[in-house]
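1. I would like to see how this sequence folds:
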Amino acid sequence: MSTRDSESGRKAESVASSFGRPKPGQDEGSATFGAFVRKSGARRVAVDISSAQDSQKQEDVIEPVEALPEDAVEVGYIADGYGLKGWVKIVPHANAKQGGDALLTARRWWLTKGRERKFARCMQSKVHADTIVARLGGCVDRNASEALKGYTVHIARSDFPKLDSEDEFYWVDLIGLDVENEAGVALGRVADLIDNGAHSILRIEYPDTNKDGKAATGERLIPFVGVYVKTVDRAAKRIVVDWDADY
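-> Model (predicted):
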């Protein structure tokens, strides 16, 4: 998950993690995901806006743009066309079998490939096996959809669906936060997150030295669960954990 640059946007598995108590019907210790993953069996279709008269003209083309929004997050890539009517097949950067909320709810998409940047409106989208399939304004047949193969899909962070709880966080919002323990000892900064199936794990990097005394980067792995994670303060860009510096 690299930080966004001005050229290609920020790539991140925009999964939402929860360290609070499980919701009713949720297994103890399981993670709650927001951007792509929903409870098993959930199937959601984005609102079909193709009949909106006031914006139909601007939605019937995929147009080039000079830059992506400052809060653009790469959420997947177009793997192929789907069907004969211009739908595209997107492989998301997280498990789509259980949902795909950001790709299913956001109407504004930005597509990039090399130096090309395009803006498209998502008219309709839905889960299809392990992928998301979508109909974009201006993409009307198989030839048009196949021409979009290989483009990455970006969605503005501001267009992500709202999370259900204050104890849920998108991964992209946790990367870069400083981590300290309850004694105020700095443990490093969140460089990445890992999903082990049961819950998310913070991967924290900190300045260290190797056996030769040369500068190196150390790593800590802290489970993102309530027993260890005490507070997440996005405004202060800080996470407080119950974790000893010697662990």
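2. CA atoms for contacts and neighbours, from now on please.
-> Fine.
3. For Ala72, see how far away Met123 is.
-> When distances are taken as Cα to Cα, to the nearest Å, Met123 and Ala72 turn out to be 19 Å apart.
4. what's the answer for Tyr82, then?
-> From Tyr82 over to Ala72 the distance is 25 Å, taken as Cα to Cα.
5. Wait, a helix at Gln58?
-> Yes - when DSSP: H, G, I helix; E, B strand; the rest coil is applied, Gln58 is found to be in a helix.
6. Next one: it from Val153, what distance?
-> 19 Å.
7. what does Ile204 give?
-> Ile204 sits at a distance of 27 Å from Val153 (criterion: Cα to Cα).
8. So if I had to pick from these two, which one is more boxed in?
-> Legend: neighbour count by other Cα atoms under 10 Å for Ile204 and Val153, higher for Val153 (26 against 23).
9. a helix runs through the more buried one, doesn't it?
-> No - counting by three-state DSSP, Val153 is located in no helix; its state is strand.
10. For it, give me its contacts.
-> Contacts here follow Cα atoms under 8 Å, 6 or more residues apart in numbering; on that basis Val153 touches Glu74, Val75, Gly76, Tyr77, Ile78, Trp109, Trp110, Leu111, Thr112.
11. Another for comparison:
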Amino acid sequence: MAKDNRILIGKIGAAHGVKGQVRITPFTQYAEDIAAYGPLGTDRPGLSVTITDLRVQKNVVIARLKSIADRTTAEKLNGVSLYVDRDVLPEPEEEDEFYHADLIGLDARREDGTVIGKVSALPNFGAGDLIEVRDPLSGDTYLYPFTRAVVPDINLDDGYVTIIVPLDAEIGEEEPD
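-> Next up, the predicted model:
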């Protein structure tokens, strides 16, 4: 799996129980989908994992991994990131659905075409999706709501998103007295 073609879909956490199960935080739309992609690549050279059984528990899955049968071995996997090759993921079904990995690195432009930075992340701190734009000159980052009103145009083919900067978040503007 080429590093630039892989998508992070989960992260292994602590061991669970004494029979080698692990907790996995999934980054898939539905938690149980993490097992649907077959063997998963990892951020450890030469290591891939296959989920043989899982159950959803709140915001994590408790998983049994092929060839992991004891707690000591499971504990060594804590912190391992799980990846799938981008080519095995289905194309988004809706016009306004995107994989985060497809948006990161795109130019962020104002409506007039002025480049204000690059998309560096798409965090969600609980109040909705945000789009993070990094200014290449200053290194500063700016967060905007990831809504159609603020991000009306996403052009993957040409490599940019259009950002309508909310009036109360103008870059470089002085605050009113």
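12. Now the most centrally placed residue in the second structure. Nearest residue, chain neighbours left out?
-> When the second structure is reduced to its mean C-alpha position, the nearest residue by Cα atoms, centre = their mean turns out to be His100, at 5.4 Å. Nearest in space to His100 of the second structure, with sequence neighbours left out and distances taken as Cα to Cα, 6 or more residues apart in numbering, is Leu122 at 6.6 Å.
13. Quick check: the aligned residue for the one you found in the first structure?
-> Matched to the first structure by TM-score structural alignment, Leu122 of the second structure sits across from Leu193.
14. ok, so what distance separates Val172 of the first structure from Gln98 of the first structure?
-> Note on Val172 of the first structure: its distance to Gln98 of the first structure, by Cα to Cα, is 20 Å.
15. I misspoke; the intended subject was Arg238 of the first structure.
-> Remark: distance between Arg238 of the first structure and Gln98 of the first structure (Cα to Cα) = 30 Å.
16. Please apply the same query to Arg107 of the first structure.
-> Using Cα to Cα, one obtains 20 Å as the distance from Arg107 of the first structure to Gln98 of the first structure.
17. biggest strand in the first structure by residues?
-> Scanning the first structure for the longest strand, with DSSP state E as the assignment, gives strand 116-128.
18. Name the nearest residue to the counterpart of Phe119 of the first structure in the second structure, sequence neighbours excluded.
-> With TM-score structural alignment as the criterion, Phe119 of the first structure lines up with Ser48 in the second structure. Leaving aside its chain neighbours, Ser48 of the second structure sits nearest to Gly41 (4.7 Å; criterion: Cα to Cα, 6+ apart).
19. list the contacts for the one you found?
-> Residues near Gly41 of the second structure by Cα under 8 Å, 6+ apart: Met1, Leu47, Ser48, Val49, Leu82, Tyr83, Val84.
20. Might one say that the fourth one is in contact with Asp43?
-> No - counting by Cα atoms under 8 Å, Val49 of the second structure stays clear of Asp43, with 11.1 Å between them.
21. The equivalent of Ile68 of the second structure over in the first structure: what secondary structure?
-> When the first structure is aligned by TM-score structural alignment, the residue opposite Ile68 of the second structure is Cys139. Under the three-state scheme (three-state DSSP), Cys139 of the first structure adopts coil.
22. Having no further points to raise, I will conclude here.
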